[in-house]
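Peer 1: Provided below for reference: sequence and predicted model.
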Amino acid sequence: MASVMPVVVYPPDEDGGRRVRVDGEILGRAYGLGDIAEFLRRAGIEDVDEAYVEESGLIEWRGGGPDVWA
């Protein structure tokens, strides 16, 4: 059984970037859904695209959902 890695997207900073943490490790700062999708692919989560990021119930959005970048 595959384990689910916790994904947390933090509130936007002053530049509109949001830190992305997967399985306890900060992977970087995202400036859009495509950036988050790329971080998740690099973390080993396959078949991820912007629609997945926007709709996934596995992502904890802090400080606003996938439409908040400022």
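Peer 2: Done, it's in.

Peer 1: C-alpha only now, for contacts and for neighbours.
Peer 2: Noted.

Peer 1: Need the three-state assignment for residue 69.
Peer 2: Three-state assignment for residue 69 (DSSP: H, G, I helix; E, B strand; the rest coil): coil.

Peer 1: Return the distance of it relative to residue 43.
Peer 2: 22 Å (C-alpha to C-alpha, to the nearest Å).

Peer 1: who's more crowded, these two?
Peer 2: residue 69 (19 against 14; other C-alpha atoms under 10 Å).

Peer 1: quick one: contacts for that one?
Peer 2: 12, 16, 17, 18, 31, 32 (C-alpha atoms under 8 Å, 6 or more residues apart in numbering).

Peer 1: try residue 10
Peer 2: Contacts of residue 10 by C-alpha under 8 Å, 6+ apart are 18, 19, 20, 61, 62, 63.

Peer 1: next, the one to line up against it:
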Amino acid sequence: MAAAVRVIVYPPDAEGGRRVRCDGEILGRALGPGDFLEFLRRAGLDPDDVRMDDPLLIEWRSGGPAVWSADPGEE
């Protein structure tokens, strides 16, 4: 049986922040990749070992790791 995705990153909100959840717990609202990696570190994952495009670990909803704005023209 395949392991479930551990991290879910929700679509950008009106201010461009993305809610991040790991193992069912909300970690916070990331405003960019730095915030996201810090949340992973606090959750016990080593940011140096995490590929932000790893579909087995991270589910990106409405865009991938390059999308931090609710308006696609503002990336």
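Peer 2: Perfect, I can see it now. The structure presented is a predicted model; accordingly, all values stated were derived computationally and were not measured.

Peer 1: so which of the contacts of residue 69 of structure 1 hold up in structure 2?
Peer 2: Retained in structure 2 by both residues aligned by TM-score structural alignment, their matches' C-alpha atoms under 8 Å are the following of the contacts of residue 69 of structure 1: 12, 16, 17, 18, 31, 32.

Peer 1: centroid residue for structure 2?
Peer 2: residue 9 (3.8 Å; C-alpha atoms, centre = their mean).

Peer 1: was I right about that one contacting residue 55?
Peer 2: No. Using C-alpha atoms under 8 Å, residue 9 of structure 2 makes no contact with residue 55, being 11.6 Å away.

Peer 1: By residue count, what's the longest helix in structure 1?
Peer 2: Looking across structure 1 with DSSP state H, the single longest helix is helix 33-42.

Peer 1: Can you flag the buried ones in the kept ones among the contacts of residue 69 of structure 1?
Peer 2: Neighbour counting by 16 or more other C-alpha atoms under 10 Å classes 12, 17, 18, 31, 32 among these as buried.

Peer 1: Help me confirm that residue 20 of structure 1 is found in a strand?
Peer 2: Yes. Under three-state DSSP, residue 20 of structure 1 sits within a strand.

Peer 1: Excluding sequence neighbours, find me the nearest residue to it.
Peer 2: residue 9 (4.7 Å; C-alpha to C-alpha, 6 or more residues apart in numbering).
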